[in-house]
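Chemist: Structural data only, the sequence is not supplied:
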């Protein structure tokens, strides 16, 4: 019999609000408390559905990375599509993905999720 337990680290969480909010991993403050070397990447994107509207909404995205190899230890998204796009990034983070691996991914263009693999 296999003794398996749920790993409570890096559980994706979504608030189904307007706009939706999705988060996984450490926040910037939590990462600063635990690690000596972190790097934060931030971006904003106006979804194509809103591009021609007078009242544009933006999607805000943040990656929290740690160490010289920039292991991604946090991903936070607020805006259109955050509730749907977080799951795939949660898998990558759970598997120990690095910022370089995110960067090496060909982005779906144009999309909010593209921002997470093209942040500089």
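Modeler: Thanks, I have it. From a predicted model like this one, the values you see are computed outputs, not experimental measurements. Numbering: from 1, shown residues only.

Chemist: C-alpha only now, for contacts and for neighbours.
Modeler: OK.

Chemist: Just list the residues touching the residue nearest the centre of the chain, thanks.
Modeler: The centre of the chain sits closest to residue 75, judged by Cα atoms, centre = their mean, with a distance of 2.9 Å. Neighbour list for residue 75: 23, 24, 25, 26, 27, 61, 62, 63, 64, 89, 90 [criterion: Cα atoms under 8 Å, 6 or more residues apart in numbering].

Chemist: Quick one: name whatever helix or strand follows the longest helix belonging to the chain.
Modeler: Taking DSSP state H as the criterion, the chain has its longest helix at helix 82-94. Going down the chain from helix 82-94, the next helix or strand is helix 99-103, by DSSP states H and E.

Chemist: What residues of that following helix count as buried?
Modeler: 99, 102 (16 or more other Cα atoms under 10 Å).

Chemist: Give me the distance from that helix to the chain's centre.
Modeler: Centroid displacement of helix 99-103 relative to its chain, using Cα atoms, centre = their mean, to the nearest Å, is 12 Å.

Chemist: One more to weigh against that first structure:
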């Protein structure tokens, strides 16, 4: 069995942290053709409660034809931890419908990945 390097989750432990699995938007379009992109930018509840203004940005890239989630990207607290779990879903071939059917753990930043419902224009 060979190792596929196409969907290796990665993290950069900077401030803010960055996490990623799968191709970027431009590469995803080259590979899959039509993709649907979901994004969210918010201030996590733990930051609101502590008075910090640190923002979080998340992006989910979905192959429109198959509904498979082909990539996820995040900038913000706990990005590495969150993307590790999302990486399993991407490699397993989870669909956007699978993400939508998942109940988010509240209050967490990770729940945003399963509550994104409106595609970016």
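Modeler: Great, that's in hand. Just so it is clear, the structure is predicted and the values come from calculations on it, not from any experiment.

Chemist: TM-score of the superposed pair?
Modeler: The TM-score (TM-score structural alignment, normalised by the length of structure 1) is 0.90; 117 aligned residues with a Cα RMSD of 1.3 Å.

Chemist: tell me the SS of the aligned partner of the residue nearest to the centre of structure 1 in structure 2?
Modeler: Taking TM-score structural alignment for the superposition, residue 75 of structure 1 sits opposite residue 72 in structure 2. Under DSSP: H, G, I helix; E, B strand; the rest coil, residue 72 of structure 2 falls in the strand class.

Chemist: same question, residue 38 of structure 2
Modeler: Assigned with three-state DSSP, residue 38 of structure 2 falls in the strand class.

Chemist: Give the burial count for the aligned residue in structure 1 for it, as a bare number.
Modeler: Superposed on structure 1 with TM-score structural alignment, residue 38 of structure 2 falls opposite residue 41. By the measure other Cα atoms under 10 Å, the count of residues near residue 41 of structure 1 is 15.

Chemist: Contact partners for residue 41 of structure 1?
Modeler: Taking Cα under 8 Å, 6+ apart, we find residue 41 of structure 1 in contact with 62, 63, 64, 119, 120.

Chemist: now, which of those lie within helices?
Modeler: Among the contacts of residue 41 of structure 1, no member lies in helices (by DSSP H).

Chemist: Buried only: go through those residues for me.
Modeler: 62, 63, 64, 119.

Chemist: Give me the mean deviation of the longest helix of structure 1 from structure 2.
Modeler: Helix 82-94 of structure 1, aligned to structure 2 and superposed, deviates on average by 0.6 Å (mean Cα distance after the TM-score superposition for structure 1).

Chemist: Could you list every helix and strand in contact with that helix?
Modeler: When contacts are defined as 3 or more Cα pairs under 8 Å, 6 or more residues apart in numbering; DSSP states H and E, helix 82-94 of structure 1 packs onto strand 13-15, strand 21-25, strand 71-78.

Chemist: Can you get me a residue count around the alignment partner in structure 1 of residue 21 of structure 2?
Modeler: Residue 21 of structure 2 maps onto residue 24 in structure 1, with residues paired by TM-score structural alignment. If you count neighbours by other Cα under 10 Å, residue 24 of structure 1 ends up with 23.

Chemist: List the contacts of residue 24 of structure 1.
Modeler: By Cα under 8 Å, 6+ apart, the neighbours of residue 24 of structure 1 are 10, 11, 12, 13, 74, 75, 76, 86, 90.

Chemist: ok, and those in structure 2?
Modeler: For those, the subset whose aligned partners also touch in structure 2 (both residues aligned by TM-score structural alignment, their matches' Cα atoms under 8 Å) is 10, 11, 12, 13, 74, 75, 76, 86, 90.
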